[in-house]
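> Fold the following, please.
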Amino acid sequence: MGDDRVEYWSKRWGNKDIGWHKTGVNNFLSNHIGKLTDGKNNLAFLIPLCGKTIDMKWLYDLGHTVVGIEGVEQAILDFFKEQSLEYVRTEGAGFSLFKTPDSRLKIYLTDLFKIPTNVLGKFDAIWDRGSLVAIYPKDRELYAKRMKEVAADKCKYLVAVMHHDPEKFAGPPRNVFKEELFKLYEDTFNIEEIDRISRANVPLGDGTLFIEDSWEVLYLLRHK
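Presented below is the predicted three-dimensional model:
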C-alpha cells in the first residue's frame, strides 16, 4: 500500500476506529475450513492485510503455518498481546517480521504491494476477509497478481467480498462485483460462490447503518 493508504489505516487504528475487527473467529472461515484444507494438517496459510484477526491464532492452533501481512504496527502488537503469544522481531529489507518462537505464525509489517513475493513463499491456502474490499479499486489488478504469484499449484483461496450499490455506499468495505472478481482471477482459478449473508442495515464502526440490499458473499477459488 502507498504511504497515504498506510496513513489512513494507521489513523483508524490510532483512533480505535476498527469496527471491522471481530472478536471471534469469522463464521465463513470456521464453517468452510474443510473446503480449504480437505482435512490436511500443517498447511501454509496466507492472510493479507490481517490486522489483529483472531483467525490467525485459530488456524495456528489447528496446526497450520500462518503468515499475515499488515501495514500498521499497532495492529500486530495488539494481536500478540491479546493472544498471549511470545514473538521475536527481526528486520529485513523493507519489512519487519514478527514471529512466534516456533516460526509457525509470522506477521510481516510491510507494504503489501512492495514486499518481494519470494520472501513470502508459496501458500496452500489464502483467507481474504477484509483485504480485497479494503484496497482502492485501481490497486486490485496488482493485488490479484501478487496473490496469484504466492499461490501454490493446488492452492485454495477463500475470499469474502461485498455486493452493494457503490453509489449508495463507497466504502470501505468497497463493493466488488462478481464480474470483476472473475476478471481478476479466472485465468488462474476456478471460482464458485459458496455462501452469502445479508448485511442490510448492519451497524458500521462509526454507528451508521449499512445500506439495504447489501450482501457479504464468499467465493472459493481453486487453482487450475
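
> okay, CA-based contacts and neighbour counts for the rest of this
Will do.

> so after the top strand by length along the chain, what's the next helix or strand?
What stands out as the longest strand in the chain, according to DSSP state E, is strand 151-163. Where DSSP states H and E defines the elements, the next helix or strand beyond strand 151-163 is helix 178-185.

> Against which helices or strands is that next one packed?
helix 140-150 (3 or more C-alpha pairs under 8 Å, 6 or more residues apart in numbering; DSSP states H and E).

> So which residues make contact with the helix it packs on?
Contacting residues not belonging to helix 140-150 are listed as 113, 117, 118, 120, 121, 122, 123, 132, 184, 185, 188 [C-alpha atoms under 8 Å, 6 or more residues apart in numbering].

> Can you list the buried residues in the longest strand of the chain?
Within strand 151-163, the residues that qualify as buried are 151, 152, 155, 156, 157, 158, 159, 160, 161, 162, 163, counting by 16 or more other C-alpha atoms under 10 Å.

> and this one, so I can compare the two:
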Amino acid sequence: MELSYWESRWNKDKTGFHMDEGYPGLKNYWPALNLSSNSRVLVPLCGKSVDMIFLEQQGADVVGVEVSQKAVLSFFSEQRREFHTKDYSGFTIHTSGNIELWQGDFLKYPAQKSGFDLIYDKAALVALPPTKQTSYVDKLHSLAGPDTKILLHHFVYPQHEMQGPPFSVKPQKIDDYFSDQFTLSLLEEKRIPSEQFIPFRRRGLKSSITERLLILKPRK
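All right, here's what the predicted structure looks like:
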C-alpha cells in the first residue's frame, strides 16, 4: 500500500476513518500517561485529527506527520487557524501555535528531530498492511528515547473476512513488535458488533471487531 493510496483517499473525501469529535480514549486515559504539561507528542499519520487540539490544550508541543496536503490544509481551515510554512529535509512544515504538521513520508521523518515524551498511534499501525508494518515499527523505535511512552490503538478481527485498511493486528503481533523495549499494559478493550460498521459489512466483515488501547512504557 503506497502513500499515493492515502493521498487519493483524502483527495476523494473517502475519510470515514476520521473522527469529528476526536478519539474518546485519549481524553479518558490522558491522566494515566502522567506527562508533564510541556510534553512533546508525536502523532504519526495524523490526518486532520482534532486530537491534536486536545493535546495542545494539555500544554503539549505537538508534531503531526501526514502525507496528504489536503488533510493538513483542512486541519487548519476547519480549526480556523492561521499558520506559516517552511521546508525542511524534504518536508513542508506547517506551524500554528504549539502544533507542527509535517507534510511528507513518516518513514523519512528526520531522526535528529526526535526527543518525544509520547508517541500517539491512533490507528496508524493498522492503516498499514503487514508488509509495511515492520518498517513503521522500526521507525517508532528509532524515534523513541529512553523515557518515551507510546499510546497505541489497534483493531483485531478475522482478517480473511475483510481486506484492510484498517488491518487486524493481533495482540501477539503487538508483543512481537514492542515487548523487547516496552512493557505493555492494556487500558481498554471492547468488542464492537460488525453491525456498527456498515461499510465494513459491505466489504465482507461478519464478525465483531475488538478495539484495544494500550500504553507502552520503556523498559528500564
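
> Next, the TM-score between them, please.
For this chain pair, the superposition-based TM-score is 0.93 by TM-score structural alignment, normalised by the length of the second structure; 217 aligned residues with a C-alpha RMSD of 1.7 Å.

> List just the nearest of the contacts of helix 140-150 of the first structure to residue 39 of the first structure.
Proximity of the contacts of helix 140-150 of the first structure to residue 39 of the first structure (C-alpha to C-alpha) peaks at residue 123, which lies at 16.2 Å.

> where does the nearest residue to residue 210 of the first structure once chain neighbours are set aside land in three-state SS?
The shortest distance from residue 210 of the first structure to any non-neighbouring residue, by C-alpha to C-alpha, 6 or more residues apart in numbering, is to residue 201 (4.6 Å). Using DSSP: H, G, I helix; E, B strand; the rest coil as the criterion, the local structure at residue 201 of the first structure reads coil.

> the strands in the second structure, which residues?
With DSSP E as the criterion, the second structure has strands spanning 40-44, 61-66, 84-88, 91-96, 99-103, 118-122, 149-156, 182-192, 209-218.

> Please pull up the equivalent of residue 26 of the second structure in the first structure.
In the first structure, the residue paired with residue 26 of the second structure is residue 29, using TM-score structural alignment.

> before we move on, back to that, so what touches the longest strand of the first structure?
Contacts for strand 151-163 of the first structure (C-alpha under 8 Å, 6+ apart): 36, 122-130, 132-133, 173-177, 214-224.

> Touching, the residue nearest to residue 210 of the first structure and residue 211? I think so.
Yes: Residue 201 of the first structure lies in contact with residue 211 (C-alpha atoms under 8 Å); the separation is 5.6 Å.

> And the two? Which one has more around it.
Legend: neighbour count by other C-alpha atoms under 10 Å for residue 201 of the first structure and residue 211, higher for residue 211 (16 against 13).

> What's the match for the more buried one in the second structure?
Using TM-score structural alignment, residue 211 of the first structure lines up with residue 206 in the second structure.

> got a list of what its match touches?
161, 194.

> cool, and residue 96 of the first structure?
Contacts of residue 96 of the first structure (C-alpha under 8 Å, 6+ apart): 89, 90, 108, 109, 110.

> What about the last one, how many residues nearby?
This points to residue 110 of the first structure. For residue 110 of the first structure, using other C-alpha under 10 Å, the count is 22.

> Just give the nearest non-adjacent residue to the aligned residue in the second structure for it, would you?
Aligning on TM-score structural alignment places residue 110 of the first structure opposite residue 104 in the second structure. Excluding its sequence neighbours, the residue lying closest to residue 104 of the second structure (C-alpha to C-alpha, 6+ apart) is residue 67, at 4.4 Å.

> how much space between that neighbour and residue 102 of the second structure?
8 Å (C-alpha to C-alpha, to the nearest Å).
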